[in-house]
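Asker: Okay, sequence plus prediction incoming.
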Amino acid sequence: MSAPDEGRAPLAAEDEERWVAYVRADHRTGTVAALAGVFATRGVNFDSLAGSPGSRVPAADGTVEPGLVVVTFWATPRRQRLLTRSVERLAAVRRVQVRSAGHPDVRAAAVVRLPARSTFRPPDDSAVRWTGEPQGQGPLLVEGRLADVEAVLDAAEAAGAVASAVVLEPLPPAELMAEASTSILDEVHDGAGGRAGGGLPFRDAAEAVREDRDRR
C-alpha cells in the first residue's frame, strides 16, 4: 500500500484522526470505484487504497472468499462512523472493519534498501521485526505495528535509505471471527427488542440473521 507522496502523516484538522478501513467485498466490476465514490462525495480524501483478491477457487460449500480493500484516511470519529455505514450499504461489500491507525492490530510491512556500509539500526524503542543484514546489499524487510514501521522508515530515510511502499496486513483471523460473533449477537438482540412473549433458541436466531444477511 503506497504512502502519501508528501510524507506519511499529512496535515489534518485538529479533531481528525487517522483510520484504517478493512473492506471485504465481492469480485465485481466497479466495486473499488464505488468505494472511492463514498469518500469523494463526503469530501474525505484517503491516504492510500490498495486491494488484494480473495480466493477464486470455490470452497467445499460453493462460497468464494471475498477480496480485501484496505483504505487509510483522516476523519473525525463521527464522520468515520458515517463513512463506515455508507460503505456497508454498498451491494458488493460483505464486511467493514475500521481501526485507528495507532491500534495494535494495524500491522504493516515495508522494504528498505540502505546505502553501502550503512550502520543504521532501528531505534531501540521500535518493536519491529527486522529481517536482513544492514551491511549487505540486499533489501531489508521491516514488519510490525504501522506506527512503529513508519517510525523506522523515517529514521532509515534520514540515514540515506530508500524505502518502498508500506503494505498493510489483514487483520488477524481470530479477531475477524470474534467480531463476526459479536455482530451476530448484537443483531439477534436488536431483532428481539420490543417483542413480547414467545421464544426462539439462540442457534435458530443466529441462523436467521445469517440468512437475512445473505439476502441483502
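Answerer: Good, I have the coordinates. What you see is a predicted model; the values in this text were computed from it and never measured.
Asker: C-alpha from now on. contacts and neighbour counts both.
Answerer: Noted.
Asker: After the host helix or strand of residue 98, which helix or strand is next?
Answerer: Secondary structure from DSSP states H and E places residue 98 in strand 93-100. Per DSSP H and E, the first helix or strand lying C-terminal to strand 93-100 is strand 107-113.
Asker: helices or strands next to that next one in the packing?
Answerer: Using 3 or more CA pairs under 8 Å, 6 or more residues apart in numbering; DSSP states H and E, the elements in contact with strand 107-113 are strand 140-145, helix 146-158, strand 162-163, strand 167-168.
Asker: For the last one, name the packing helices and strands.
Answerer: Spelled out, it's strand 167-168. strand 107-113.
Asker: Which elements pack onto the helix or strand where residue 175 lies?
Answerer: For residue 175, the enclosing helix or strand under DSSP H and E is helix 173-192. Packed against helix 173-192 by the contact rule (3+ CA pairs under 8 Å, 6+ apart) you find helix 202-215.
Asker: that older thread, I'd like the helices and strands packed on strand 107-113 as JSON lines, with distance to residue 85 appended.
Answerer: As requested, these are exported to JSON lines (distance: least, CA to CA, whole Å):
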{"stretch": "strand 140-145", "distance to residue 85": "26"}
{"stretch": "helix 146-158", "distance to residue 85": "25"}
{"stretch": "strand 162-163", "distance to residue 85": "35"}
{"stretch": "strand 167-168", "distance to residue 85": "22"}
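Asker: which stretch among these comes nearest residue 68?
Answerer: Closest to residue 68 of those, according to CA to CA: strand 167-168, at 11.0 Å.
Asker: Let me know whether residue 142 touches residue 151 as I believe.
Answerer: No. Using CA atoms under 8 Å, residue 142 is not in contact with residue 151, being 10.8 Å away.
Asker: A further structure is provided below for comparison with the first:
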Amino acid sequence: MLLTTKIKLKLSEQDAMTLEFMQSKCRALYNWQVMQLRGGATWNLYEAKKSLHASKIYDPELKHVYGKLLQEVFFRLDKAMTAFFQRVKAGETAGFPRVRPRHCFFTLCYPASYLKIEGNTVILPTGGKGKKNKRYPNVRAHLTETPPQAFKEVAISRDGRGDYYASFVAERHEEAQQKGHVVAFDLGIKTLATGINEQGRMYHVGGFKG
C-alpha cells in the first residue's frame, strides 16, 4: 500500500515566489485544457501532450516551469477524465472536471528521480537549461522533519495559512498477520466487553457500576 509522509517546509521568500509562479502556470495550463474540453474538444492524452509545444510558443513563460510538472498536468487531467467517463458509464452524476480557482494552490508533483535531498534540504528543479536560461534558481526547501529514505514522488502543497508542505509518497509492504495475535471483542451491558482470541482464551473487561 502507499504511505504518505507530510512534512512542513521552510522557504526563503524567493523560493516561495518560485513555487507560486510554477503552480500558477501549471494551473493555467490545466484550466486551458478544461475549457477546451468544455468547448467541445475531445480528450486524448497523447494529443494533449503534443500540444505543450504550441502552448510554450503562446506563453513563453512556461519554459521557466520544470518540464515534469507540466507533463503531470496532462496526466492529472487524464485521471479526471477517466473518472468522469466511468461515472457516466455507471449512470452516476457525471461531474465534469472543473477549472481550478486562482486562490487554490495547484499541487506540484515531482518524481523522486528528478529531485535531490541533501540532509534535511530538498532541492526542487525549475525550468530552463543552464544558468543563462534559468530565470528561477532551483528551489532549496528546508524540511522540518527527516524525510523517508525510499519514496516514489513528492507533492508540494500550500495550506490556507500560507504554509508549504512536502508529501513523500512511498510504497509500504504489509506485514503478514501473525497467528495468535487477534482478539475479537463483543460489547455488553453488565460486562463492558468480552473477548476471545484464536486459541479460545477468554478476556473480560469489567462493566460500569451505577
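Answerer: Structure received. The model shown is predicted, which means the values in this text are computed figures rather than measured ones.
Asker: Please state their TM-score.
Answerer: TM-score of the superposed chains, computed with TM-score structural alignment, normalised by the length of structure 2, equals 0.23; 87 aligned residues with a CA RMSD of 6.0 Å.
Asker: how about the strand holding residue 98 of structure 1: buried residues?
Answerer: 93-96, 98-100 (16 or more other CA atoms under 10 Å).
Asker: Skipping adjacent residues, who's closest to residue 117 of structure 2 in space?
Answerer: Nearest non-adjacent residue to residue 117 of structure 2, counting by CA to CA, 6 or more residues apart in numbering: residue 123, 6.1 Å away.
Asker: Tell me how far that neighbour lies from residue 34 of structure 2.
Answerer: Between residue 123 of structure 2 and residue 34 of structure 2 the computed distance is 31 Å (CA to CA, to the nearest Å).
Asker: Give me the more crowded residue out of those two.
Answerer: When residue 123 of structure 2 and residue 34 are compared on other CA atoms under 10 Å, the one with more neighbours turns out to be residue 34, at 20 against 16.
Asker: In a helix, that one, correct?
Answerer: Yes. Under DSSP: H, G, I helix; E, B strand; the rest coil, residue 34 of structure 2 falls within a helix.
Asker: sorry, back to before: okay, residue 142 and residue 151 of structure 1: which has more neighbours?
Answerer: Using other CA under 10 Å as the criterion, residue 142 of structure 1 and residue 151 rank with residue 142 on top: 24 against 17.
Asker: which ones are touching that one?
Answerer: Contacts for residue 142 of structure 1 (CA atoms under 8 Å, 6 or more residues apart in numbering) come out as 109-112, 128-131, 149.
Asker: Nearest to residue 158 of structure 1, out of those residues: which one, please.
Answerer: Using CA to CA, these come closest to residue 158 of structure 1 at residue 112, 12.2 Å.
Asker: Now for the closest one, how many residues are close by?
Answerer: 22.
Asker: Excluding chain neighbours, what is closest to it?
Answerer: residue 163 (4.4 Å).
Asker: Just list the residues touching the one you found, thanks.
Answerer: By CA under 8 Å, 6+ apart, residue 163 of structure 1 lies in contact with 110-113, 153, 156-157.
Asker: Who are the packing partners of whichever strand or helix holds residue 142 of structure 2?
Answerer: When elements are assigned from DSSP H and E, residue 142 of structure 2 belongs to strand 139-143. Contacting strand 139-143 of structure 2 under the criterion 3+ CA pairs under 8 Å, 6+ apart are the following elements: strand 2-10, helix 13-38, strand 121-124.
Asker: of all these, which lies closest to residue 72 of structure 2?
Answerer: Nearest to residue 72 of structure 2, of all these, is helix 13-38, at 8.9 Å by CA to CA.
Asker: Give the next helix or strand downstream of the closest one.
Answerer: For helix 13-38 of structure 2, the succeeding helix or strand toward the C-terminus, using DSSP H and E, is helix 45-50.
Asker: Check which residues of that next one are buried.
Answerer: residue 48.
Asker: on contacts alone, who are the packing partners of it?
Answerer: Packed next to helix 45-50 of structure 2, using 3+ CA pairs under 8 Å, 6+ apart, are helix 67-89.
Asker: Could you check the angle the helix it packs on makes with helix 13-38?
Answerer: 40 degrees (axes from the mean of the first three to the mean of the last three CA atoms, to 10 degrees).
Asker: Mind listing what's buried along helix 67-89 of structure 2?
Answerer: Residues of helix 67-89 of structure 2 classed as buried under the neighbour-count rule (16+ other CA under 10 Å) are 68-70, 72-74, 77-78, 80-81, 83-84.
Asker: Which one of those is nearest to residue 14 of structure 2?
Answerer: residue 69 (19.1 Å).
Asker: Contact partners for that closest one?
Answerer: 26, 108-110.
Asker: Now do the same contact list for residue 130 of structure 1.
Answerer: By CA under 8 Å, 6+ apart, the contact set of residue 130 of structure 1 is 122, 140-143.
Asker: circling back: show me the one of the helices and strands packed on strand 139-143 of structure 2 that comes nearest residue 185 of structure 2.
Answerer: strand 2-10 (28.5 Å).
Asker: Counting by contacts, list what that closest one packs against.
Answerer: strand 139-143, strand 164-171.
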